[in-house]
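*Asks:* Here's my sequence, what's the structure:
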Amino acid sequence: MLTQIELNKIDRKTWSGHNHTEFCPHGSGENTELYIQKAIAAGFKTYSITEHFPLPPAFYKAVDPDGSRHAIYTAAMSLQELPNYFRKMQFLKQKYQQQIRILVGFEFDYFAQFRDWTAEQLRYYQQQIDDGILSVHFLPTKAGLRAVDESAVDFKTGVLNEFGSPLNVAKAYLTTIKQAIDWDIPYKPNRYGHLMLYRKWRNSFSSQTIWHDRSTVLQMQEILEEILKTGGFLDCNCAGLFRLTQTELSPTSDWLFKAQVKGIPLVFGADAHQVASVAQGYNTYLESKYYFGKKAKLTYATKTKLK
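*Replies:* The predicted structure is shown next:
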């Protein structure tokens, strides 16, 4: 895993930090080489491959039996596929090294009950991993783990049914994110993925639906403070801009700006699961100057003057 110092040296204006591959069971299945060629054409100079790391074997016994089978069994590749994954990604890293810097890594899922297992995987594979993201896709319920991002129907019958309201889902999700940030172990990824994934289905609800209040604002403030204190990065996840159910960044633009003001580095995240999505949202990322590191407080007016 690259060190914090090494990651900070990467030009974030031309770094694509969140991308999937043919090894993703819920992706398009297209050859990863096509993703890389698309990234080169889009002008990226650094490209992080962050496939979903295999889930703990115990995960499959800890899920809600009424949850989406698709969400459970297509969440990540299997452990048996890791040798082929490393072999293929290292081959591409070498093949394209004169055109683009490829960082081989993973998007890891955070589960409080499986932290020991995940810590052991990070330790075991750390020499083969350049970069990583730590994310939350599942929340614990009384019946077992349920996906947040599978479908609006699964969201409503699962986590919404458990927590009672979108606002309470938000609180539970942000609590889990804070746990992931506070988790202090060697080799842990220090970039945090789509902090507001729970809003993926917001347009499926009434415009009067409450998704945030003073409590969630305080949670987000604490999250940003802890990321800043630990020298972490934020995934500026642009995939939601193009979902009719979401139509926004994750985290939302106001929180991305607050993160910048604090000096938290933002890394462009297409969260590409198909070749066509490799540069999705990149123009927004550039136009909003999210790649700038902020060492002093700015206003929206001064921000627009930056080159």
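*Asks:* rest of the way, CA atoms for contacts and neighbours
*Replies:* OK.
*Asks:* if I look at residue 124, how far off is residue 222?
*Replies:* For residue 124, the distance to residue 222 equals 31 Å [C-alpha to C-alpha, to the nearest Å].
*Asks:* Look at those two and report which has more neighbours.
*Replies:* residue 222 (14 against 11; other C-alpha atoms under 10 Å).
*Asks:* Look up how far residue 230 lies from residue 187.
*Replies:* Residue 187 is 13 Å from residue 230, where distance means C-alpha to C-alpha.
*Asks:* Those two: who's more crowded?
*Replies:* Taking neighbours as other C-alpha under 10 Å, residue 187 and residue 230 compare with residue 187 leading, 21 against 14.
*Asks:* would you say that one is within a helix?
*Replies:* No: Residue 187 is assigned coil when assessed by DSSP: H, G, I helix; E, B strand; the rest coil, not a helix.
*Asks:* could you measure it against residue 271, distance?
*Replies:* Counting by C-alpha to C-alpha - residue 187 and residue 271 are separated by 22 Å.
*Asks:* ditto for residue 25
*Replies:* Taking C-alpha to C-alpha, one finds residue 25 at 14 Å from residue 271.
*Asks:* Show me which of the two is the more surrounded one.
*Replies:* Shown here are residue 25 and residue 271; by other C-alpha under 10 Å, residue 271 has more neighbours (27 against 17).
*Asks:* ok, the more buried one touching residue 19?
*Replies:* Yes: using C-alpha atoms under 8 Å, residue 271 is in contact with residue 19, at 5.0 Å.
*Asks:* joint contacts of the two?
*Replies:* Counting by C-alpha atoms under 8 Å, 6 or more residues apart in numbering, the shared contacts of residue 271 and residue 19 are residue 278.
*Asks:* here's the other one to compare against:
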Amino acid sequence: MPGDFHVHTQYCQHGADDKMEAYVLQAIAKGLTHLSFTEHAPLPESFTDPAPHHDSTMDRNKVEAYIMEGKTLQKKYKNDLQINIGFEVDYIRGYEQETQTFLDTYGPEMDDGILSVHMLQAPDKSFFCIDYSEEEFGRAADAFGGLTPLYLAYYNSLTSSVEAELGLFKPKRIGHITLIQKFQLAYPKPADFLEVQQHLIEIIKKKGYELDVNTAGLYKPLCKEIYPSAELIAYAEKLDIPLVPGSDSHAAAGIGKGFEQLSAYSLQLPQGLHI
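*Replies:* Below you'll find the model as predicted:
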């Protein structure tokens, strides 16, 4: 396994208090060669976090400390592990310019990055964090007028994220593209979205982007499935889209969790990284 390329830290307001160094030591103990810290980038300043506890991302005032701590660890463990510092950036339709401003500012410091969709705007203009909780997901479905329009809004937003102009430092890896299914055992998928999903993957291919193969869903009690599903991973492989493994760990013990279930796939390093 080349490494774990989707990892959060103590700077995440909804994660564990484990220090970044604990993640590094866990990665070394597991025999990984690479580790990418991809902390949730701060949301746009004019955007209000819709999560009930407003804890979706890191504190904007701690970005510099996060980068500095990462660079210190890069130097300390340079002979044991390639450590990459970056962000998981939220794509929120209508906030592209602010998102690009953040990327223009911190992009030169980024070794790796992920572009994801967590926030969706309902027809009544209210926003929802669709992976926050089962209850919030139910509220979102009501606000969108049902599960089908909610799913379609999610995939439309993902498509927009891939096509969006976000500047030179836009992340080229698209995160957990079936996150909308996090609560699928409580809210069964209302239809077969395979055609929509395959179209998204085709756009990812056209752009030359990568796919986050994310094991976190396996351990979500109402999901029990990798993001994306095996069927979609196979389709991405058929198109020769780079598949990059990530645990989406929010605690040190989660590094590489579930990676044994990825052994059948041809996994790769993120573009621009090396052995």
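*Asks:* in the stretch 151-300 of the first structure, which spans are helices?
*Replies:* 152-155, 161-163, 166-182, 214-229, 253-262, 282-287, 300-303 (DSSP state H, counting those that start in this stretch).
*Asks:* Would you reformat those as a markdown table and include distance to residue 201 of the first structure?
*Replies:* Formatted as a markdown table, the helices of the stretch 151-300 of the first structure follow (distance: least, C-alpha to C-alpha, whole Å):
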| stretch | distance to residue 201 of the first structure |
| --- | --- |
| helix 152-155 | 6 |
| helix 161-163 | 14 |
| helix 166-182 | 10 |
| helix 214-229 | 18 |
| helix 253-262 | 17 |
| helix 282-287 | 21 |
| helix 300-303 | 28 |
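*Asks:* Map residue 6 of the second structure across to the first structure for me.
*Replies:* Here residue 6 of the second structure is matched to residue 18 in the first structure, going by TM-score structural alignment.
*Asks:* Please tell me how far the longest strand along the second structure is from the chain's geometric centre.
*Replies:* Using DSSP state E, we find that the single longest strand of the second structure is strand 82-90. Distance, stretch centre to chain centre, for strand 82-90 of the second structure: 10 Å (C-alpha atoms, centre = their mean, to the nearest Å).
*Asks:* what's it packed up against?
*Replies:* In terms of contacts (3 or more C-alpha pairs under 8 Å, 6 or more residues apart in numbering; DSSP states H and E), strand 82-90 of the second structure is packed against strand 34-40, helix 63-76, strand 112-116.
*Asks:* right, and residue 127 of the second structure touches residue 137 too?
*Replies:* No: counting by C-alpha under 8 Å, residue 127 of the second structure does not reach residue 137; the two are 11.4 Å apart.
*Asks:* Spatially central residue in the first structure, please.
*Replies:* Closest residue to the average C-alpha location of the first structure: residue 193 at 2.4 Å, with C-alpha atoms, centre = their mean.
*Asks:* So what does that residue match up with in the second structure?
*Replies:* That one, residue 193 of the first structure, aligns with residue 175 by TM-score structural alignment.
*Asks:* next one: residue 153 of the first structure
*Replies:* Under TM-score structural alignment, residue 153 of the first structure pairs with residue 135 in the second structure.
*Asks:* From residue 48 of the second structure, how far off is that match?
*Replies:* Applying C-alpha to C-alpha to residue 135 of the second structure and residue 48 of the second structure gives a distance of 19 Å.
*Asks:* try residue 80 of the second structure
*Replies:* In terms of C-alpha to C-alpha, residue 80 of the second structure sits 40 Å off from residue 48 of the second structure.
*Asks:* What of residue 31 of the second structure?
*Replies:* Residue 31 of the second structure is 40 Å from residue 48 of the second structure, by C-alpha to C-alpha.
*Asks:* More neighbours: which of those two?
*Replies:* residue 31 (15 against 10).
*Asks:* Can you verify that one is assigned to a strand?
*Replies:* No: counting by three-state DSSP, residue 31 of the second structure is located in no strand; its state is coil.
*Asks:* which residue in the first structure lines up with it?
*Replies:* Match for residue 31 of the second structure (TM-score structural alignment): residue 43.
*Asks:* before we move on, what about residue 20 of the second structure?
*Replies:* In the first structure, the residue equivalent to residue 20 of the second structure is residue 32, according to TM-score structural alignment.
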